[in-house]
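Visitor: What shape does this take:
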Amino acid sequence: MQTEETLHKNDIHLEYKIKNSKGKEISLEWKKETGYKRKYQFREKRNYQVAQQSIFLALLNDYFEIELLPPIKRSNVAIQLLRINRLVHGKDSILFNLVVEHRCNDLFQKDIENGVSIKTAMRRMETYKISEGLHLLIDLLFELGYIFVSRITKGAQGSQRIETVKEIWRNGKIILEKNDIEEIGTKINSYLSNEIKSQSNYTVSRGLNLLKIE
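Guide: Here you go, the predicted structure:
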């Protein structure tokens, strides 16, 4: 059996040449995506999560002031999620960051109780922070009458599910589709990220009509 191995920048390509019972040579191929392709897929997924978050905040901004915190570190791989400190409506406020932290700690404890190693549980915490933050925004909007058409992806080896919103409905009408979420959400994230860049925190005043940001 002959083996030809070709290494590309982004792929590992193995080709095995064997002969069948009639003496005819056939090839068996095996490919594995690595490097750039895997990085690209991560970036695309994260960028859509960022766009979703920004759309959710824009919708909630009709009801709440939104207090944002600057990013802890800059990312070169994908655009960054906004750090939400709290949502304020009159004298009432939702300590968003604290609620998400409590949810993530509960999931961490469940992982440990289910036999997940501390190292793996700690690694999952970063994913939990993102998914639980998005879930909390969805929960709040659902209470305000918004309906979501979503695709639910189960996490690997029992980790938390991830919800990807494809459509947003209100009063029986579709108001945002996937392309809208991606395009408008990215613009909103860019606008808010620039606003907070030079400040220790930034409050988005209620009713800014962020969906119309250019």
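Visitor: From now on I want contacts and neighbour counts done on CA atoms only, so please keep to that.
Guide: Fine.
Visitor: Check the secondary structure at the residue nearest the centre of the chain for me.
Guide: By C-alpha atoms, centre = their mean, the mean C-alpha position of the chain lies nearest to residue 49, the distance being 3.1 Å. At residue 49 the chain is in helix, as set by DSSP: H, G, I helix; E, B strand; the rest coil.
Visitor: Proceed likewise with the subsequent sequence, for comparison:
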Amino acid sequence: MQMQSTLYKKIESSVDSIEKSTQSSLKLHTESRIRSDFRNIRNYQVYEQGVMLALLNSMFDITIKQPLKKANVFEQIVRIQSIVVENDVIDIEEFCDQRCKERFALDLKNGVPMKTAKRRIETNRVNEMLFVLADFLTEYSFEFTTKVVNGKKKTLKGETVKKIASGNFVINEREIRTKGKEINKKTLGLLGKQAKVVIPRGTISVF
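Guide: Next comes the predicted model:
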């Protein structure tokens, strides 16, 4: 009986060890998948920005600045300062910053921890900037086909652009990825190491 009891204990110990190992592996796999999903979403946002930036630059001068921080895990988003529309300078950065401050205050009011609210600022800034660019293009007869990306509880939801169209111009999701990546690289190349640079109308193109 004592031998059987000892054997059972060894088996139980082995089973517990296997379960813990399996749970640990599943947790690591889940965390890795979440990081990969976020990276894919952020990269696609960069490509969306590239395409919209080129479409806007076909009509307006655009000023861009060095990024607040260098991206290491995903593609570098372009920091847009302003767009000149018929001699009026539209401060994109100031508008987005103000919207992020409002969102930050709302998060705190809703009971979101300070650390979490601060962590959301960059994601909110990117979303707000894309909303602004899309709104601009909508005013100039561009139509967007989008899919809502659900955020976590009380976070700002985003929209993934599936297609942009205006007259005979149509660009789909696959082309947004390829063209957007090229445009992003060219745009950052124009900035180089300068603090900021004005991109004259017609400098960058989707084609």
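Visitor: Next up, the contacts around the residue nearest to the centre of the first structure.
Guide: 81, 164 (C-alpha atoms under 8 Å, 6 or more residues apart in numbering).
Visitor: Likewise for residue 177 of the first structure?
Guide: Here residue 177 of the first structure is in contact with 166-168 (criterion: C-alpha under 8 Å, 6+ apart).
Visitor: how about these in TSV, adding distance to residue 133 of the first structure and neighbour count?
Guide: Formatted as TSV, the contacts of residue 177 of the first structure follow (distance: C-alpha to C-alpha, whole Å; neighbours: other C-alpha atoms under 10 Å):
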residue	distance to residue 133 of the first structure	neighbour count
166	17	17
167	19	17
168	18	20
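Visitor: In the second structure, which of those residues still touch?
Guide: Using both residues aligned by TM-score structural alignment, their matches' C-alpha atoms under 8 Å, the second structure keeps these contacts from the contacts of residue 177 of the first structure: 166-168.
Visitor: coming back round to it: need the counterpart of the residue nearest to the centre of the first structure in the second structure.
Guide: Counting by TM-score structural alignment, residue 49 of the first structure corresponds to residue 45 in the second structure.
Visitor: what residues does the lengthiest strand in the second structure touch?
Guide: Secondary structure of the second structure read by DSSP state E shows that its longest strand is strand 158-166. With contacts defined as C-alpha under 8 Å, 6+ apart, strand 158-166 of the second structure is touched by 45, 48, 127, 141-151, 170-173.
Visitor: Could you do stretch 55-69 of the first structure as well?
Guide: For stretch 55-69 of the first structure, using C-alpha under 8 Å, 6+ apart, the contacting residues are 82-89, 137-138, 141, 181, 184-185, 188, 196, 200-211.
Visitor: Reformat the contacts of residue 177 of the first structure as TSV; add distance to residue 78 of the first structure.
Guide: What follows is those, written out as TSV (distance: C-alpha to C-alpha, whole Å):
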residue	distance to residue 78 of the first structure
166	20
167	23
168	24
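Visitor: for the second structure, what spans make up the strands?
Guide: 61-65, 79-85, 88-91, 143-149, 158-166, 169-172, 196-199.
Visitor: Quick one: map residue 202 of the second structure onto the first structure.
Guide: Looks like residue 202 of the second structure aligns to residue 207 there (TM-score structural alignment).
Visitor: ok, and the closest non-adjacent residue to its match?
Guide: Leaving aside its sequence neighbours, residue 207 of the first structure sits nearest to residue 62 (C-alpha to C-alpha, 6 or more residues apart in numbering; 4.7 Å).
Visitor: And residue 19 of the first structure, by the same measure?
Guide: residue 25 (4.3 Å).
Visitor: Map the one you found onto the second structure.
Guide: So residue 25 of the first structure corresponds to nothing, using TM-score structural alignment.
Visitor: Contacts only, for residue 25 of the first structure.
Guide: 17-19.
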